[in-house]
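Novice: A structural model of the following input is requested.
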Amino acid sequence: MNVGDIIAERTVHVTRESLVRYAGASGDFNPIHYRDDVAAEVGLPGVLAHGMLTMGIASSVAVAALPGSARILDYGVRFARPVVVDARDGADVSVSAKVGAVDEAAVRIDLTVKHADATVLVKAQLRVAADSL
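Specialist: You can find the predicted model right below:
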């Protein structure tokens, strides 16, 4: 892997059903993730995807492109904007994974994560043990 190499790109479609399934798996049943009336009451632009779901989608795009032997050393993001999931049309989350740095210990993969042309995660970086690639 070389700095600048794009290792994966994918768009993941998220639906309200996806949110309900994620809520069941994670135990996060905050109604802003499935009820329009509650989201509006607290001043949100609509029902939001769980932040951890968005984070998981982003990492899964990169991890799927790595060999099965890859060891993830760490993963971190900053949440910049929410992913609003329309009741009928859902939402598309686009992810691009690019090699940002390489040294003898690790390869840093930088993730660009967007929804509706807006960046939703910043400083999204995954570090992978170099000896596992």
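Novice: can we go C-alpha only for contacts and neighbour counts from here?
Specialist: OK.
Novice: ok, and the closest non-adjacent residue to residue 119?
Specialist: Beyond its immediate neighbours in the sequence, the residue positioned closest to residue 119 (Cα to Cα, 6 or more residues apart in numbering) is residue 113, lying 5.7 Å away.
Novice: the helix or strand hosting that neighbour - contacts with which helices or strands?
Specialist: Element membership of residue 113 [criterion: DSSP states H and E] is strand 106-115. Packing contacts for strand 106-115, counted by 3 or more Cα pairs under 8 Å, 6 or more residues apart in numbering; DSSP states H and E, involve helix 51-65, strand 91-102, strand 118-129.
Novice: one more to line up against the first:
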Amino acid sequence: MIIDTAYTITRADLVAYANASGDQNPIHQDELAAKAAGLPDVIAHGMYTMGLGARALTAWAGSEDAILEYTVRFAKPVVVPAEGGAEVRITGEIRKELEDGLVEVNLTVTCGGEKVLAPARATVRKP
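Specialist: Okay, here's the model as predicted:
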């Protein structure tokens, strides 16, 4: 395993991300709006969760320029409770060695033991 890390997402992180991204959808900040939409509680932005995967890849590769391609599918939302936040665990393994020092990396991104991004793959310049 080349990556094994976790990040905690808090409601404050969601507010900061909403302000930075312009995505002010209330399901990411307002419990009543989230529940009215059929969700169990406030959820993290999908792109924020995807960004955590890119953050883990960058930490491993040593540079964001080393990430040449990164794709994910959103499998489940990350529910972020008001107290304590939600822990997102990211593990990664080299799936395949490619030419010119590149590797294909498979990420497993989970919250509460369930995959939230599936699949998540990247082509990275090997450090």
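Novice: after superposition, what's the TM-score here?
Specialist: With the length set by TM-score structural alignment, normalised by the length of the second structure, the two chains reach a TM-score of 0.93; 126 aligned residues with a Cα RMSD of 1.4 Å.
Novice: which one of the helices and strands packed on strand 106-115 of the first structure lies closest to residue 81 of the first structure?
Specialist: The closest of those to residue 81 of the first structure is strand 118-129. By Cα to Cα, the value is 4.5 Å.
Novice: mean offset of the closest one relative to the second structure (after superposition)
Specialist: Taking mean Cα distance after the TM-score superposition for the first structure, the mean distance separating strand 118-129 of the first structure from the aligned residues in the second structure is 0.9 Å.
Novice: check the offset of that strand from the chain's centre.
Specialist: Here the centre of mass of C-alpha atoms in strand 118-129 of the first structure, compared against the chain's by Cα atoms, centre = their mean, to the nearest Å, lies 8 Å away.
Novice: next one: stretch 53-66 of the second structure
Specialist: Between the mean C-alpha point of stretch 53-66 of the second structure and the mean C-alpha point of its chain there is a distance of 13 Å (Cα atoms, centre = their mean).
Novice: same deal with stretch 51-70 of the second structure?
Specialist: The chain centroid and the centroid of stretch 51-70 of the second structure are separated by 12 Å under Cα atoms, centre = their mean.
Novice: cool, and stretch 32-51 of the first structure?
Specialist: The offset between the C-alpha centroid of stretch 32-51 of the first structure and the centroid of the whole chain comes to 19 Å, using Cα atoms, centre = their mean.
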